[in-house]
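# what's the 3D shape of this:
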Amino acid sequence: MYSISNKPKSTSVSVSPSGEIVEGSSVTLTCSSDANPPVQSYIWWFKKNGGDYQSMTGPQHVFNQIQSSDSGEYYCEAQNEMGTDRSRTINMDVKYGPKSTSVSVSPSGEIVEGSSVTLTCISDANPPVDKYTWYKKNVTSPKASGQSYSITNISSEDRGEYYCEAQNGRGS
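Model prediction:
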């Protein structure tokens, strides 16, 4: 009985656990291939957030605490003495709650009684923020909802500290 040598084929990537990838969780990428003689080396190629492709070796790549910066394209190559085969490219999309939330004020500078001002809430989130809520410090009920909050014909009662809360399905 003899076996037929072949270069790697049916090379594939599996992601564990499957389903949505959430920032901070543990994720394992596994490369598998059908080859005879067995695969001698596995090379991972990945491109994070529009950067250049980088490589790493080994049949598995483990993210102990995956970060939003790990989002990008990944594929693997399996190699034996007969040749090389590559998997399809997978897109890793790491989900996370809002962060780096800030408020911009327009117009900036001194605010004069009778004038108007617009506050805009800016937040980084994946999936995108689906709810913005505006609060005034020491006032329990929300002042407004929506990414921008305009105060027109400002009077002394409007004086105070304002902040926004950004929410998506992952947190606030």
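# going forward, measure contacts between C-alpha atoms and count neighbours the same way
Fine.
# what residues are up against Pro127?
Going by C-alpha atoms under 8 Å, 6 or more residues apart in numbering, Pro127 touches Lys95, Tyr96, Gly97, Asn168, Gly169.
# compare with the first, here's sequence two:
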Amino acid sequence: MTGTQHVFNQIQSSDSGEYYCEAQNEMGTDRSRTINMDVKYGPKNTSVSVSPSGEIVEGSSVTLTCSSDANPPVDKYTWYFQNKTFLNGFGQMYNISNFKSKDNGHYHCEAWNGRGSRNSTALMIILQEKQTSGIIVVVLVVILWLFCFMWFRKSTGESPS
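Below you'll find the model as predicted:
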């Protein structure tokens, strides 16, 4: 850039950094001292992640983490379940130590700093149903088959080997 001044028409967070100017004429070149420009902004790109990712099993521990880009850094997080604030959800991480079906639903967080706040999009967490019904059916079919086989052998006069 050339000229005696630089105007930022729309300052952005990416404009943060070190700046200096340089003056040059036929006698030589001189450089100003470096200044640091620190652009302050409210939270943005706020999101919720869940660990472990994937299948949530009843009784397992689930940790939700709220992340947000902000300058100054986020100083307050608020957690919401089904769009209602929950009393013990005020840190960057929220832990559910014994996940049950009553914990199924939408979770989101709100990040705050001195410049404003931003909500994350909602994250749906659903407890995986235990797959015991399929196992029970298989076991019952095997028992029924064995019973029928034994009954058939007994009724035809054959003794089981």
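# about what we covered before: just give me the closest of the contacts of Pro127 of the first structure to Ile154 of the first structure.
Using C-alpha to C-alpha, the shortest approach to Ile154 of the first structure within the contacts of Pro127 of the first structure belongs to Asn168, at 31.2 Å.
# assign a three-state SS to the residue nearest to the spatial centre of the second structure, would you?
Centroid check for the second structure by C-alpha atoms, centre = their mean gives Ser49 as the closest residue, at 0.9 Å. Look at Ser49 of the second structure: counting by DSSP: H, G, I helix; E, B strand; the rest coil, its state is strand.
# aligned partner of it in the first structure?
Alignment note: Ser49 of the second structure maps to Ser104 in the first structure; criterion TM-score structural alignment.
# thinking its match is in contact with Val117, fair?
No - using C-alpha atoms under 8 Å, Ser104 of the first structure is not in contact with Val117; the gap is 10.4 Å.
# one step back: tell me which of the contacts of Pro127 of the first structure is nearest to Val15 of the first structure?
Nearest member of the contacts of Pro127 of the first structure to Val15 of the first structure, counting by C-alpha to C-alpha, is Lys95, at 15.1 Å.
# residue in the second structure matching that closest one?
Lys95 of the first structure maps onto Lys40 in the second structure, by TM-score structural alignment.
# how about that match, nearest residue that isn't a chain neighbour?
Asn71 (4.9 Å; C-alpha to C-alpha, 6 or more residues apart in numbering).
# now Ser68 of the first structure
Closest to Ser68 of the first structure by C-alpha to C-alpha, 6+ apart is Val94, at 5.3 Å.
# same check, this time on Thr133 of the first structure
Closest to Thr133 of the first structure by C-alpha to C-alpha, 6+ apart is Ser145, at 4.4 Å.
# and the counterpart of the one you found in the second structure, what does it touch?
In the second structure, the residue matched to Ser145 of the first structure (TM-score structural alignment) is Phe90. Applying C-alpha under 8 Å, 6+ apart to Phe90 of the second structure gives the contacts Lys76, Tyr77, Thr78, Trp79.
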